[in-house]
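S.K.: Predicted model, plus sequence, below.
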Amino acid sequence: MKYKNLGRTGVIVSRLGLGTMNFGPHTPEPEAHQIMDRALEAGINFFDTADIYGWQTGEGITEQIIGRWLAQSPGRRDQIVLATKVYGPMGTALNTSRLSALHIRRACEASLKRLQTDHIDLLQMHHIDRSTPWEEIWQAMELLVAQGKVLYIGSSNFAGWHISRAQENAARRQFLGLVSEQSVYNLLERTVELEVLPACRAYGIGLLPYSPLQGGLLAGAVRRAVSEGRGAETKNQERLKHCRDQLAAYEKWCADFGEEPAAVGLAWLLRQPGVTAPIVGPRTLAQLEGTLRATDVALGKAELAALDALFPGPGGAAPEAYAW
C-alpha cells in the first residue's frame, strides 16, 4: 500500500480508502468484519462511514458494526484514520438533520457512542446546508475540535463555490476549515474537474472520490453481462445500455494492457492531481481483493491519453474548458 498526506494536513492516509456503505444492508456483519480485517492487513488505514449508513432512520447500523469491530481489539482504533459524516436525517423530529449547531453536536455524540470511540478523526458534512450560516457551522465544529471529540473537518457533495465560501469563513475565524472533500469522480463522471477539483487544489483540500467505479460499470460490467448474464446494479442498468460500446472498448483496452478494469479505473484516479484516496466500497471480500492491485498499476502518459480518448472529460478546469 502507498500513502499520502490528507490534503494540507500532517496526517497520512492510505491511497485507497475503505468505504463501508454496504455494511449491514448488503454485507452481513461477520463478512464486514472480515473485510475490515483484510483491509487493515493490506495497509488500508482510512475507514470511511456515515451516521445514516444502514438506511434505517436513526439506527446508525453501519457505525454500530464498525464500533463492534473496533471493540474486539482496542489496538485497532490507533491503527486507522476514522471518518464519518453528519447531515442526513437521524430521526423524524425537528432538528434531527442538516447542519445546525444543535444537530451537529447531537449527531457527533451519537456517532461516538455507536463507533465506541472517544474521538472522530474526520467529521464530514455530508451535504451543503443552504439554510444554516457558516458562522454557526464553524462555531459548532470549533467546539468539537476544542473538546477533542473531532480532529479534522471535511465536506462531501460540495460545489466549488461552497468550498471557497466555507474556507474564507474559516480563515476569518483563524480555523483550519476543510481538509477534504468527497465527490463522485471516475472515468465516466468527470464534472468535478471543472471547479471542485481546482478549488480543492487551491485550498489544499484532499479529494476523496466516491463511487470510483460508478457502481461497478467500470469493473467489467459488460464482461459480466455476457459471461454471467448480469451487469451493473439496477440503478445503473440504463447507463450500461447507453454506454455499452464505450465500456466494451474500455474492457478490451484493459485486457490488452493486462490489467483488470477495476484496477485500471482506480489507478487512473490515483494519477489525477489533487486526489488523495478513492473510496472503495466492497460488498464482498473478493471485491476488496480486486481493488488492492490498483496502487501498483503503472499508467504512463500514453495510457492516460488513451483513457482520456475513451472517456473524454470536460476539457479541463473552468472557464477554459468551455470559454475562449
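M.R.: Cool, the structure landed. Numbering: from 1, shown residues only.
S.K.: When you work out contacts or count neighbours from here on, use the C-alpha atoms and nothing else.
M.R.: OK.
S.K.: Show me where the chain has its helices.
M.R.: 29-41, 61-72, 101-115, 134-146, 160-172, 196-203, 221-227, 237-242, 244-257, 261-270, 285-291, 301-310 (DSSP state H).
S.K.: Turn the ones you listed into JSON lines, including distance to residue 277.
M.R.: Converted to JSON lines, the helices of the chain look like this (distance: least, C-alpha to C-alpha, whole Å):
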{"stretch": "helix 29-41", "distance to residue 277": "14"}
{"stretch": "helix 61-72", "distance to residue 277": "20"}
{"stretch": "helix 101-115", "distance to residue 277": "22"}
{"stretch": "helix 134-146", "distance to residue 277": "24"}
{"stretch": "helix 160-172", "distance to residue 277": "19"}
{"stretch": "helix 196-203", "distance to residue 277": "13"}
{"stretch": "helix 221-227", "distance to residue 277": "23"}
{"stretch": "helix 237-242", "distance to residue 277": "25"}
{"stretch": "helix 244-257", "distance to residue 277": "22"}
{"stretch": "helix 261-270", "distance to residue 277": "7"}
{"stretch": "helix 285-291", "distance to residue 277": "12"}
{"stretch": "helix 301-310", "distance to residue 277": "18"}
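S.K.: Can you say which of those is packed in most?
M.R.: helix 261-270 (a mean of 24; mean count of other C-alpha atoms under 10 Å).
S.K.: before we go on, here's another structure to hold up against the first:
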Amino acid sequence: MNYAYLGKTGLKVSRLCLGTMNFGQSTDEKEAFRIMDAALDAGINFFDTANGYGGNKRGYTEEIIGRWFAQGGGRRERVVLATKVYGNMEDQNDGPNMASGLSAYKIRRHLAASLSRLQTDHIELYQMHHIERNATWDELWEVFQSLVQQGTVDYIGSSNFAGWHLAVAQAEAKARNMLGLVSEQHKYSLLCREPELEVLPSAKHHGIGVVAWSPLAGGLLGGNALKPEYGSRSSHEAKAIEERRSQLKRYAALCSDVGESESNLGLAWLLANPALTAPIIGPRTLGQLENSLRSVEIVINEETNKELDSIFPGPGKPAPEAYAW
C-alpha cells in the first residue's frame, strides 16, 4: 500500500480509503469484519463512515465498526477513523433540531453518540457532511476548536463543499489561529469532472486533501454496467447506463487494450491526480476489496490519459480559463 499526507497535516493515510456505507445494508456484520481485517492486512489504515449510515437504522454502521474495534488486537490503534455529522439521526430527543444541519448543540450531541457507537474516545477526522447555511463560522469553528482542544477530535474535514466554501472556511479559521479544514470529501470520477473547475484548485491552494466519493460513479465504471445478466436495475440506473452506453463501451475497450479492469483503471486515474489524497472504495464483499488493491500499482501512460480525456472530457482547465481567456 502507498501512503500520502492528509492535506497540510503530518498525518499519513493510505491511498485507498475504506468506505463503510454498505455495512449493515448490503453487507452483513460478519462480512464487514472480514473486509476490515483484510483492509488492515493490506495496509489500508484510512476508514470512512458517517453517523447516518446504517440503512433503516441510522448509526448501525458505526455500531458494527465499534464491535469490530472491541475485538482488540490493535484494530482501533491502527485505524485513522473518519466519521461525519450533519444528517437527521431521527432521535426524538433532538426535538426541533432533529432535521439535517449543524450547530454547536447538535455537533456536541452527535459526536458523543458516535463515540459511544464506535466504542472509542476520539475521532481522528471529524467531517461536516454538508455545508450549513444558517450557522455562522463563529459558531462552528468555536465548537470544533473546543473539541480539538479536549482531545476528542484531531482534525476537521468537510464534505460536499463548493470551492468558495473551502476558501471562506479557511479564512475564518486563520482569523482564529486555527488549522482549519484538512480534507474535503467530494464526488469525483471520470464521469464527474466538474470539481476540476473550482473545488480541486481551491483545495490545492489551501492545503486541503481531497477524498473522492463515488469514484466509480455509482458502479457505472465498475465493469458490470453493460452486462445485462447482472441482476435487475432500477429505472434510474437503466437510464444512466443508456445515456452513457457509447462512453462505457469505449471505456471497456480501452481497459481491455491496457489489460486492466474498468474499476481499477478508474481508481488509478484518480490516484494520479496530485490534488487527491485517496478515493473511497466501498466494497460489499471481501473479493471486491481484494480486487481494488491492484489500482495503487497502475501507472497510466500519456497515450491512455489522452484516450480517457477523449472518452470522458472534463472542463479542460480550472476556472476561469475553462470558460474565459
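M.R.: In hand now; what should we look at? In this text, all values refer to a predicted model and were calculated from it rather than measured experimentally.
S.K.: Quick one: closest of the helices of structure 1 to residue 182 of structure 1.
M.R.: helix 196-203 (10.0 Å; C-alpha to C-alpha).
S.K.: Mean distance between the closest one and structure 2 after superposition?
M.R.: Here the mean offset of helix 196-203 of structure 1 against structure 2 after fitting is 0.4 Å, by mean C-alpha distance after the TM-score superposition for structure 1.
S.K.: Residue 2 of structure 2 against residue 296, yeah?
M.R.: Yes. Taking C-alpha atoms under 8 Å as the definition, residue 2 of structure 2 is a contact partner of residue 296 at 7.0 Å.
S.K.: ok, residue 118 of structure 1 - contacts?
M.R.: 112, 149 (C-alpha atoms under 8 Å, 6 or more residues apart in numbering).
S.K.: which residue in structure 2 lines up with it?
M.R.: Aligned by TM-score structural alignment, residue 118 of structure 1 pairs with residue 121 of structure 2.
S.K.: before we move on, back to that, out of the helices of structure 1, which comes closest to residue 212 of structure 1?
M.R.: Using C-alpha to C-alpha, the helices of structure 1 put helix 261-270 closest to residue 212 of structure 1, at 6.6 Å.
S.K.: Average separation of the closest one from the aligned part of structure 2, please.
M.R.: The superposed helix 261-270 of structure 1 is, by mean C-alpha distance after the TM-score superposition for structure 1, a mean 0.2 Å from where its aligned residues fall in structure 2.
S.K.: From the rest of the structure, what touches that helix?
M.R.: Residues contacting helix 261-270 of structure 1 (C-alpha under 8 Å, 6+ apart): 15, 186-187, 212-213, 218-220, 250-251, 254-255, 275-278, 290-299, 304.
S.K.: Just the buried ones from those residues?
M.R.: Those of these that meet the buried threshold are 15, 186-187, 212-213, 218-220, 250-251, 254, 275-278, 291-295, 297, 299, by 16 or more other C-alpha atoms under 10 Å.
S.K.: Pick out the residue nearest the middle of structure 2.
M.R.: residue 213 (4.0 Å; C-alpha atoms, centre = their mean).
S.K.: doesn't residue 186 make contact with that residue?
M.R.: Yes. Under the criterion of C-alpha under 8 Å, residue 213 of structure 2 makes contact with residue 186 at 5.7 Å.
S.K.: what is in contact with those two at once?
M.R.: Counting by C-alpha under 8 Å, 6+ apart, nothing touches both residue 213 of structure 2 and residue 186.
S.K.: Could you check what's spatially nearest to residue 132 of structure 1, not counting adjacent residues?
M.R.: residue 100 (6.1 Å; C-alpha to C-alpha, 6 or more residues apart in numbering).
S.K.: er, residue 221 of structure 1 I mean
M.R.: residue 231 (4.9 Å).
S.K.: Excluding chain neighbours, what is closest to the residue nearest to the centre of structure 2?
M.R.: Closest to residue 213 of structure 2 by C-alpha to C-alpha, 6+ apart is residue 187, at 4.8 Å.
S.K.: What lines up with that neighbour in structure 1?
M.R.: Checking TM-score structural alignment: residue 187 of structure 2 goes with residue 184.
S.K.: contacting residues around that match?
M.R.: Residue 184 of structure 1 touches 157, 192, 209-212, counting by C-alpha under 8 Å, 6+ apart.
S.K.: at 7 Å what do you get?
M.R.: 209-211 (C-alpha atoms under 7 Å, 6 or more residues apart in numbering).
S.K.: Out of the residues you listed, name the ones that lie in strands.
M.R.: 209-210 (DSSP state E).
S.K.: Mind putting the contacts of residue 184 of structure 1 into a markdown table with distance to residue 179 of structure 1?
M.R.: Rendered in a markdown table, the data for these read as follows (distance: C-alpha to C-alpha, whole Å):
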| residue | distance to residue 179 of structure 1 |
| --- | --- |
| 209 | 14 |
| 210 | 16 |
| 211 | 20 |
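S.K.: what about structure 2, which of the contacts of residue 184 of structure 1 hold up?
M.R.: Counting by both residues aligned by TM-score structural alignment, their matches' C-alpha atoms under 7 Å, the members of those that carry over to structure 2 are 209-211.
S.K.: for these, which one is nearest residue 321 of structure 1?
M.R.: The closest of these, once distances to residue 321 of structure 1 are taken by C-alpha to C-alpha, is residue 209, at 21.0 Å.
S.K.: which non-adjacent residue is nearest that closest one?
M.R.: residue 278 (4.6 Å).
S.K.: One more: residue 57 of structure 1?
M.R.: Leaving aside its chain neighbours, residue 57 of structure 1 sits nearest to residue 90 (5.3 Å; criterion: C-alpha to C-alpha, 6+ apart).
S.K.: Report the contact partners of that neighbour.
M.R.: 52, 57-58, 96-97.
S.K.: do the same with residue 45 of structure 1
M.R.: 13-14, 79-81.
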